[in-house]
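In: Below: sequence and its predicted model.
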Amino acid sequence: MALRELRTLYWRNGSLYLLDQRLLPWRERYVRCTSYKQVARAIKEMVVRGAPAIGVATLYGMVLAAKGTKARRSERLREAAETLKSTRPTAVNLFWAVDHMLGVAENAMRAKKDVFKALLEEADRLAEQDIETNKKIGENGAGLIPDGSVVMTYCNAGGLATVGYGTAVGVIRAAHESGKKISVIVPETRPKLQGARLTAFELSKLGIPYKIITDNMAAMLMSRGDVSCIVVGADRVLAKTGHVINKIGTLSLAISAKFFGVPFYVAAPLTSFDFKRGPEEVKIEERSIEEVLNFAGKIIAPRGSDAINLAFDITPPALVSAIITEHGVYEPDGLMTLERYSRAVSGP
């Protein structure tokens, strides 16, 4: 199946279908969700992952909550909102999607319109818009990557983390599609191996040369001059301060990049921006220690071992060269100028 045909999610006949990313690259299988509780479980268990993709899945979760009889519809939507918000606390797109859909439902009820239809139409519109937004990010960032570059990315910020095309991988893809001869270094990204499993999977389908490395090899490659630049995605960008919250390990890459003079870029849509909070106000998700102590279904540590499994870290603005958005390329200290777009933004 070609990548352009491989949708991270889609709606069909009253159900949401999510590509089960836990099975990639070995199997391509979709999970059918017929209730918001199933969507919430899929988000929590990382059937779907990546901030933009989680946001769009949440939109459809709210659609499913509105499905059925009008009785208790408002209550169902409130219950769905709380359930979905409880799944993963760090990615801002999820929270935006819930609040946005509650507003759409409220407006539809006030206007005595069909709430389910209004929510479904909005979810469909925003899902398609996500792809166009990512293409703009790709176009805006491609110019930062010189011909012949060796680009390092991290985790998976490609089409699988969005509805399609991707953010950080979208920048790489746009540079490749413009005719530049580039190659990519893909850190494996422990403990879920989103780099080795997912980013390599996408690059393979796109025909972009890549090499997978262990996470602890990245600094050594930078020290030898083997990395031209780094492009990562973001689960939340704090516009007030310029901090970037992304997959755990991003901070280590940024520190190494700063020391060795490697440009460090972040690619993110405006819907991943938080214009209200500072770094101390964001809850960093901590996941099960079993993800660290087990690999491919096998225990890799002595029984009874304890572990720490933070899912994200926070990169300070001094380590970020630029942030690539659908509205252009910005320095970390100039992000609040984007707030004027956020007031009119309509995406998850």
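Out: That came in fine, so what should we check first?

In: hey, let's count contacts and neighbours off CA atoms from now on
Out: Noted.

In: Tell me which residues of the helix or strand hosting Lys258 come out buried.
Out: Using DSSP states H and E, the element containing Lys258 is helix 250-260. For helix 250-260, burial by neighbour count (16 or more other C-alpha atoms under 10 Å) applies to Thr250, Leu251, Leu253, Ala254, Ile255, Ser256, Ala257, Phe260.

In: didn't Ala311 look like it was pressed against Ser288?
Out: No. Contact criterion C-alpha atoms under 8 Å: Ala311 and Ser288 do not qualify, at 9.7 Å.

In: More neighbours: which of the two?
Out: Neighbours were counted for Ala311 and for Ser288 using other C-alpha atoms under 10 Å; Ala311 has more, 17 against 12.

In: which ones are touching the more buried one?
Out: Ala311 sits next to Lys247, Ile248, Ile284, Glu285, Glu286, Arg287 when contact means C-alpha atoms under 8 Å, 6 or more residues apart in numbering.

In: So Asn294 versus Lys37, what's the distance?
Out: 27 Å (C-alpha to C-alpha, to the nearest Å).

In: Compare these two (neighbour count), which wins?
Out: Neighbour tally, Asn294 and Lys37, criterion other C-alpha under 10 Å: the higher count belongs to Lys37, 18 against 13.

In: And what about that one, helix, strand or coil?
Out: helix (DSSP: H, G, I helix; E, B strand; the rest coil).

In: In the helix ranked longest in the chain, which residues have enough neighbours to count as buried?
Out: Ordering each helix of the chain by length in residues (DSSP state H) puts helix 115-142 first. For helix 115-142, the neighbour count (16+ other C-alpha under 10 Å) marks 115-116, 118-120, 122-123, 126-127, 129-142 as buried.

In: want to compare, so here's the second one:
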Amino acid sequence: MEEKKKSILDYDTVALDEENHALVIIDQTQLPYQTEILSLTKQEDIWNAIYLLQVRGAPAIGVAAAIGIYLSAREIKTADFTDFYQEFQKAKDYLDSARPTAVNLSWALNRMEEVVLKNKEKTIPEIVERLHQEAVEIREEDIWVCKTIGEYGLTLVNPGDGLLTHCNAGQLATVKYGTATAPMYLGQEKGYHFRIFSDETRPLLQGARLTSFELKESGLDVTVICDNMSASVMRKGWVNAVFVGCDRVAANGDTANKIGTSMVALAAKRYGIPMYICAPTSTIDLSTISGEDIHIEERPAEEVVEMWYEKPMAPDGVKVFNPAFDVTDHDLIAGIVTEYGIARAPYTESLKEIFKKKEEALKAEEKDT
């Protein structure tokens, strides 16, 4: 019998190779042309993988960072806690510098640092093992978080709906299910027969290369459109809801997501289509007051004028503006879907309520254990 060809969804987006002590990722810069699995052990290689978008998507970056800092801790050769902690902080700051906009990177690294500080009375090998356990737990949590976001998201739509998404907030951006695509995958399991429109997402084409690829592999009905076509398909009545992910949510509900998201939000508002942000609570940063306070990463000009072309497509020496993200104002957002419920305006209040639910759930979980 002929062996069934592996789907991209059969691979782990990000994982820990316990035997070889390595971070294992799909090199997403090679998709959809080839599936290349990278096994990374050096901090420089892990930093580059995050910066170069070989591993990308806020949740996946967080998991990769947790595994990466654990692997770094394994290499620290000292029995003294002060020396260990000093080297740990150096490694943490280094990894944290790879991508400034996605809050999950610093969130995961800070969570790993808390493990170190809570166990400072233990031996270094015991601390390293606690870091190992935490990295594995962060990865497993991501699967539960995404599935739960999908379940909440599914309550917002109906069978047969047309859904539009921008960039890639799919399984390739997380461990499993994705965030914005989680309702799509769960709906597929229930026979909802969604029609999905996937923006190309210039300039790196994560929608065309990644989202359409994984959705097609899973059997979903997906159509790729250029970024400037979203208003046209909305005007035709083909879109009933927009689901996108994000890399940071401010306290007032402003969100930073892949460049072009704000244009989708404006078009959706014009045509009365609800736009939902699918955001794990790890992506919500209540210390950031508004979108004005979110640092937007700028990337090389080559991504715009050279990357996909045989020859440069713009005149030599022309100026290029290439922000990786833009901010969608909270008044354009119908709801923020989290693993602890759906936040609605005013977000300054509802996001606090989401965190109260999270705190209560964690306390109940600790009590049970």
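Out: Nice, I can see it. Since this is a predicted model, take the numbers as computed values, not measurements.

In: still on that earlier bit, farthest-apart pair in the buried residues of helix 250-260 of structure 1, please.
Out: Thr250 and Phe260 (15.4 Å; C-alpha to C-alpha).

In: Tell me the helix or strand right after the longest helix of structure 1.
Out: Helix 115-142 of structure 1 is succeeded, C-terminally, by strand 150-152 (DSSP H and E).

In: That next one vs structure 2, average distance?
Out: For strand 150-152 of structure 1, the mean deviation from structure 2 after alignment is 0.7 Å (mean C-alpha distance after the TM-score superposition for structure 1).

In: Give the aligned equivalent of Lys90 of structure 2 in structure 1.
Out: For Lys90 of structure 2, the aligned position in structure 1 is occupied by Glu79, per TM-score structural alignment.

In: same question, Tyr340 of structure 2
Out: In structure 1, Tyr340 of structure 2 lands on His327 (TM-score structural alignment).

In: again with Tyr192 of structure 2
Out: So, by TM-score structural alignment, Tyr192 of structure 2 is matched to Lys180.

In: neighbours of its match, just the number please.
Out: 17.

In: Now do the residue nearest to it when sequence neighbours are not counted against Ser178 of structure 1, distance only.
Out: If you skip the residues right next to it in sequence, Lys180 of structure 1 has Asp147 as its closest partner in space, 4.8 Å away by C-alpha to C-alpha, 6 or more residues apart in numbering. Asp147 of structure 1 sits 10 Å away from Ser178 of structure 1, going by C-alpha to C-alpha.

In: ok, now Asp235 of structure 1?
Out: 27 Å.

In: ok, now Asp274 of structure 1?
Out: From Asp274 of structure 1 to Ser178 of structure 1 the distance is 32 Å (C-alpha to C-alpha).

In: Neighbour count for the two, which is higher?
Out: Counted by other C-alpha under 10 Å, Asp274 of structure 1 and Ser178 do not tie: Asp274 has more neighbours, with 22 against 13.

In: isn't the residue nearest to Lys180 of structure 1 right next to Lys181, touching?
Out: Yes. The pair Asp147 of structure 1 / Lys181 is scored as a contact, 5.6 Å apart, by C-alpha under 8 Å.

In: Contact partners for Ala343 of structure 2?
Out: Gly335, Ile336, Val337, Ser350, Leu351, Ile354.

In: What helix or strand is the fourth one located in?
Out: Spelled out, it's Ser350 of structure 2. Going by DSSP H and E, Ser350 of structure 2 is part of helix 347-368.

In: cool, and the third one?
Out: With secondary structure defined by DSSP H and E, Val337 of structure 2 is part of strand 335-338.

In: Show me what Met62 of structure 1 lines up with in structure 2.
Out: Match for Met62 of structure 1 (TM-score structural alignment): Ile69.

In: how far away is that match from Lys120 of structure 2?
Out: 17 Å.
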